[in-house]
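**Q** Predicted model and sequence follow; I will ask about them next.
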Amino acid sequence: MEEFDLQLCLDGSSSTFNLEKVVCNHGFFMMAPNQWIPSTKTLRRPLRLADLSSSVEEQVTRMLRLLERDEHNVNEFHKVHPEAKDKGFGRVFRSPSLFEDVVKSILLCNCQWKRTLEMAQALCALQLELSTRGSKGKKRRREKDGALPIPAETEGKEVDLGNFPSPKELANLEADYLQTECNLGYRSKYIVKLAREIEEGKRKIDEYEGVQDAASCRILIQRISGVGPFVRASILMCLGFYDEVPWDSETIKLLKHVHARERCTKKTIKRDLKEIYDKYAPFQCLAYWLDLLEFYERKFGKLSELSHTMYHTVASSTQIRESNHPPAI
């Protein structure tokens, strides 16, 4: 793995930026290949070097939300939520690429958090295996001779799990092979289909980054197979649109415990969210995410200080099923 030093100028973001707070506020930072190191308060993960340092800078800038648009959103959010400003919250961690955000959002659905973590780790293990095989990986797409080994996590040590697979790497596989190797259930066919559409030029999701309004972006996202309301809201959040809350069973638990909505259910959740968070429009999701983050940290302590061996305990509920998805496998 090639390593080199890269310095990013924060410019106008310096007053609102704190690495620990920017990274350790979303479950994505716990998902492979991300490795947060509490002792040094640093983030470790592989990045793609197609364009060397310039590519790395773009990926890091995206992950940490250092674009001018991000800074604008933070400042506007702080105007309607001064408490968030006092707590240094406003940037929600995301992946180096929108493709990784989309796939990880799909992995969040219809299962317990522990399995979500396992599926992300399995995908990175598969990427590492395919990258070391080279052309042999294409042949294995038709083999049915067992699962790839997943490196076991070692207490107190950093583990190399490979990178998150690219569309090109996944488009080369069959859905049943991906399911066999990574145990993704029904998600395999959606992920492979998306990867192939990207590689064939049928779906240019990178262009979604330049869409200026949430309504247009919402329409584009809904055209992705396997995307229901939760995944859509999660992707919108990753793209910097915060008017839609990605709610699930953890949201119901939050509203019951934090906002005294004891009778909150799947039938009332949309109304409850509207009544609580619409005063923060168009940043409802950021206000909700701050509540969720503080809810977890009251239970588990600072997430940035939590051992990776305890990540699976943070959200133990099964995610509420997306309405247009089949049952999880």
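**A** Yep, it's here.
**Q** C-alpha only now, for contacts and for neighbours.
**A** Noted.
**Q** end-to-end on stretch 17-25?
**A** Taking Cα to Cα, to the nearest Å, the first and last residues of stretch 17-25 lie 13 Å apart.
**Q** Put this next to the previous one:
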Amino acid sequence: MTTTLRPRLPFDLAVLARSHGWYDLPPFSWDEGDRTLRYRALVDGRSLALVLRQAAPDGPIEVSSPSAALELDEGAMSVVRRILSLDSDLEPTWELARREPRLRWAADRGAGRMLRSATLFEDLLKILFTTNCTWAATRSMCQNAMALGVAGAFPSPSELDDLEESDWKSKARVGYRARSAKELVRRFESDRGQIERELSRMSSAELSKWLLALPGFGPYAAGQAMRLLGRFESLALDSWCRSRIAELTGRERSDEAIEKVYGEYGDSKGLILWLDITRDWHEREGADAHRAELGQKFSRRKRARASKGGARG
């Protein structure tokens, strides 16, 4: 049985799938040629395979499951809506994007929605697995964690609650993250979605404080989590973000300079930064013009600072 979704337009499943690296981590898989996203989730205690396909941008999304003989129930569709960030209202960001040529592609294609896992717990544990390591190591940790749960799906906290730190190190091979992983499991062990609902009612400052209090979560990890939760006030800079800005603008930029340039976008600054540094994942044309416009933006800020005797940029 296939269920049809008609998301708020613009919506391009290819842009959503490749919004960040989750599509490359199990249990996700993305078929670019067939424009099909696959995922396996735990729904009411059962492992459910989900297949999402959009034949063309702005078209309907066909949702099916080889695991379900009948129509997908509300539990399954709730997972689909979370995965696709269908609750995100990005019109304020797109309005900013329409004002600048280098960003108009984002408004035209509906870029900015983030691919998310079925649960906040899965997203947070994966973020923990991205800290201070290569992407290959992140993939390995995710694969090892997958082996600890129901076949094919990312394990729930209840499936992991018996693991000791030594198990996290020997079985999941997460290294020093073992203590943080165990504590994250403890915090979410009895969660049925209420934690995310409570977080949605927090101010961004309160949410940031809550995330920073999680074991193993510094400014980078907290910023990444906020992005997945639809809060874009943080730039969440890491070495990759800094290197991309340097590549796009022709030179290294200080964190202060990056903050000044993107600060003008207000609460959307973290997302605007992300759209700039990931543009070439989605758009093959206009790369030179994009680099030139972004470089000029940094240069104008530097000249303005220099005229006031400011610091380097």
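**A** Okay, I see it. Model, not experiment: these values are computed from the prediction.
**Q** Now the TM-score, please.
**A** Once superposed, the chains reach a TM-score of 0.74 (TM-score structural alignment, normalised by the length of the second structure), with 251 aligned residues with a Cα RMSD of 2.2 Å.
**Q** Next, G162 of the first structure: secondary structure please.
**A** Following DSSP: H, G, I helix; E, B strand; the rest coil, the label given to G162 of the first structure is coil.
**Q** To which residue of the second structure is it aligned?
**A** With TM-score structural alignment as the criterion, G162 of the first structure lines up with G152 in the second structure.
**Q** counterpart of D44 of the second structure in the first structure?
**A** With TM-score structural alignment as the criterion, D44 of the second structure pairs with A50.
**Q** tell me the secondary structure for its match?
**A** At A50 of the first structure the chain is in coil, as set by three-state DSSP.
**Q** for S53 of the first structure, same thing?
**A** Three-state call for S53 of the first structure (three-state DSSP): helix.
**Q** For it, which residues are in contact?
**A** Contacts for S53 of the first structure (Cα atoms under 8 Å, 6 or more residues apart in numbering) come out as L6.
**Q** Please determine how far the counterpart of it in the second structure is located from T3 of the second structure.
**A** When the second structure is aligned by TM-score structural alignment, S53 of the first structure is paired with D73. Counting by Cα to Cα, the separation of D73 of the second structure from T3 of the second structure is 10 Å.
**Q** same thing with L42 of the second structure?
**A** From L42 of the second structure to T3 of the second structure the distance is 19 Å (Cα to Cα).
**Q** So those two - more neighbours on which side?
**A** Shown here are L42 of the second structure and T3; by other Cα atoms under 10 Å, L42 has more neighbours (21 against 15).
**Q** Give me the distance between that one and S239 of the second structure.
**A** When distance is defined by Cα to Cα, L42 of the second structure is 34 Å away from S239 of the second structure.
**Q** likewise R113 of the second structure?
**A** 23 Å.
**Q** Between those two, which has more neighbouring residues?
**A** Using other Cα under 10 Å as the criterion, R113 of the second structure and S239 rank with R113 on top: 26 against 7.
**Q** Any chance you could list what contacts the host helix or strand of R197 of the second structure?
**A** Using DSSP states H and E, R197 of the second structure sits in helix 194-200. Here helix 194-200 of the second structure makes contact (Cα under 8 Å, 6+ apart) with 120, 207.
**Q** which residue lines up with F217 of the second structure in the first structure?
**A** F217 of the second structure maps onto V227 in the first structure, by TM-score structural alignment.
**Q** No further queries at this time; thank you.
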